[in-house]
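**Q** let's see this in three dimensions:
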Amino acid sequence: MALNYMAVAAINLVAALLSVPVIAAGIWLSTQADNACVQILQWPVIALGVALLAVGLAGFVAAFCRLPWLLLAYLVAISVLVVALACLAVFVFAVTTGSSGHRVPSRDFLEYDLDDYSGWLRARLDAPGRWDRIKACLAATPTCTDFNATYATAQDLFTAAPNRMSPLQSGCCKPPTKCGYTLVTPTYWISPISATADPDCAAWSNEEAKFCYSCASCKAGLLQNLRGEWRRADLILAVATAALLAVYAMGCYAFRTAKTDELFRRYRQGYT
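**A** As a prediction, this is how the structure comes out:
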């Protein structure tokens, strides 16, 4: 019986250790400039990771100290966390479906359309007063400063490969190509003579604090950036969920075996 309880303790310790990559994924998201400004996914991920760590350690203690009632509570709690992680992984995958960008004439970099992304994500950006806070946060990052330093000439900018220019830089640090602006420096452009009805074209400003932060293209670039980062974190959530399911199944089996052995021991003691 002691051996069975030790097996349960070891399995529960593994469950606690599986919280480490989940927490790490949340912390990694919080270190990304765009996620730090938006603040949507990292805190639920970190919270689930911490909860998983606490429950796993509680299950380890329960098995080590042979507390069946606490072990039963652990199994219920871990099943809830597995469902929560699975739901979050599926949800993140669903809301990050969308465009990977499109090419524009005579340019190698990609540009992005806001309508290509999920309504749920767009609604998070368009909540009252939220975009004003996000764009002020983005303007305080070195995103566009790095953009200006990276591309010294028009040729450097126009031939920038998609993996060199981030979606955030493409959408926020320059006017959309369709607007017909003339480049002086990567962050200084001359407005075309002919007027355009596109709001993004009128929203561009050569002021460092403004640039295209009020443009729909900036929101689209931000969502594309989030999409790439969230998909990486989602892979960790999916793997952790699958591993937890296996751990949960082994834990249930080991707990049932331990309880069976204990009942059998009591039965034998009753006839001796």
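
**Q** switch to C-alpha atoms for all contacts and neighbour counts from now on
**A** Noted.

**Q** tell me what whatever helix or strand L88 lives in is packed against?
**A** Taking DSSP states H and E as the criterion, L88 maps to helix 68-95. Applying 3 or more CA pairs under 8 Å, 6 or more residues apart in numbering; DSSP states H and E, we find helix 68-95 packed against helix 42-64, helix 216-270.

**Q** for that helix, the distance to its chain's centre please.
**A** Centroid displacement of helix 68-95 relative to its chain, using CA atoms, centre = their mean, to the nearest Å, is 18 Å.

**Q** next one: stretch 92-103
**A** Distance of stretch 92-103 from the chain centroid (CA atoms, centre = their mean) equals 13 Å.

**Q** who touches it?
**A** 109-113, 116-118, 120-121, 224, 227, 230-231, 234 (CA atoms under 8 Å, 6 or more residues apart in numbering).

**Q** one more to put side by side:
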Amino acid sequence: MVRLSNNLVGILNFITFLLSIPILGGGIWLLLKGNTDCEKFLDRPMIILGIVLMLVSLAGLIGACCHVSLLLWLYLFVMFFLIVAILCFTIFAFFVTNKGAGDLVSGRGYKEYKLGDYSNWLQNRVEDSENWKNIRSCIEQSKVCQKLADDDLPFNDFIKKNLTPLESGCCKPPTECGFTYVNATYWSETGGNVSANVDCKTWDNDGKKLCYECGSCKGGFLANLKSDWKKVAIVNISILIVIIIIYSVGCCAFRNSRNANKYQRHYGRP
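**A** Sure thing, here's the model as predicted:
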């Protein structure tokens, strides 16, 4: 049992160490070669994650294989902190994304989104000018609106299309504006009601502006974020279960290492 727990911790941490190498390498590559703001946004988190995984896995690997209690204790401390952090993040993500959903529009195949439907915490994050500048840059670089315009759909086909939250919120004006459809990203304001919604005044047919500064675009982004965070929460729960199992095995290895060290101090090496 002593060797089993130690060997298992060693194997698991060796695998983690191998996984940390491409993560760290990917972060360094983005730092040196990343061209867009979205890519550069990911470089530091990936580098930090890669370094932390590498150091923690080395501590667990050396501690388990060489019976170094101090390293195993450090390894278990970090693992415990990780368990608490993942649990807190999962609960927090569920709490802040619990509110908000798209509104069905009569005669349309898509939903429309309002910023005010989401939690105050999320609203404050996207209303921050610096945050939204980075988010908007990512949306533009994804060319989501350009791809929608390239489809060149007639009006009857367009209104039946199941648009994504970003397409619905950022690439067209809200339906209540009453603008006349020319194409997916160009709408004539003739006969429209600009005062119906503040987003109607914000809308611009310029391909670089569109509705990127609209509340509907921010609401569409949050709808997209909400969907992604739900998927992340499911992944987090799975990871949490695995980490708890590894942590339990690590506790056994730590106890075995401490007992082995006590035996060596009292009786010398067998």
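
**Q** returning to that earlier point: the helix holding L88 of the first structure vs the second structure, average distance?
**A** Comparison of helix 68-95 of the first structure with the second structure after fitting gives an average deviation of 1.7 Å (mean CA distance after the TM-score superposition for the first structure).

**Q** that helix vs helix 216-270, what angle?
**A** 160 degrees (axes from the mean of the first three to the mean of the last three CA atoms, to 10 degrees).

**Q** average offset of the helix or strand just after helix 68-95 of the first structure relative to the second structure?
**A** Moving toward the C-terminus from helix 68-95 of the first structure, the next helix or strand (DSSP H and E) is strand 102-103. For strand 102-103 of the first structure, the mean distance to aligned residues of the second structure following superposition is 1.2 Å (mean CA distance after the TM-score superposition for the first structure).

**Q** of the contacts of stretch 92-103 of the first structure, select the buried ones using a PyMOL command.
**A** Listed next is the PyMOL selection for buried residues among those, using 16 or more other CA atoms under 10 Å:
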select buried, resi 109+110+111+112+113+116+117+118+224+227+230+231+234
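
**Q** contact partners for the counterpart of S79 of the first structure in the second structure?
**A** In the superposition onto the second structure, S79 of the first structure corresponds to F80 when matched by TM-score structural alignment. Applying CA under 8 Å, 6+ apart to F80 of the second structure gives the contacts Y247.

**Q** please apply the same query to the one 3 residues further on.
**A** By CA under 8 Å, 6+ apart, I83 of the second structure lies in contact with 240, 243-244.

**Q** R44 of the second structure and F17 of the second structure, how far apart?
**A** Using CA to CA, to the nearest Å, we find R44 of the second structure at a distance of 19 Å from F17 of the second structure.

**Q** which one's more surrounded, the two?
**A** A count of neighbours by other CA atoms under 10 Å puts F17 above the other of R44 of the second structure and F17, at 22 against 15.

**Q** which among the contacts of I83 of the second structure count as buried?
**A** The buried subset of those (16+ other CA under 10 Å) comprises 240, 243.

**Q** which residue, neighbours along the chain excluded, lies closest to C144 of the first structure?
**A** C173 (5.3 Å; CA to CA, 6 or more residues apart in numbering).

**Q** tally of neighbours for the aligned residue in the second structure for the one you found?
**A** Aligned against the second structure by TM-score structural alignment, C173 of the first structure finds its counterpart in C171. Other residues near C171 of the second structure number 28, with proximity taken as other CA under 10 Å.

**Q** same check, this time on G191 of the second structure
**A** By other CA under 10 Å, the residues close to G191 of the second structure number 10.

**Q** surely it touches F179?
**A** Yes: if you go by CA atoms under 8 Å, G191 of the second structure and F179 touch, sitting 6.9 Å apart.

**Q** which residue ranges of the stretch 101-250 of the second structure form strands?
**A** 103-104, 111-112, 180-183, 186-188 (DSSP state E, counting those that start in this stretch).
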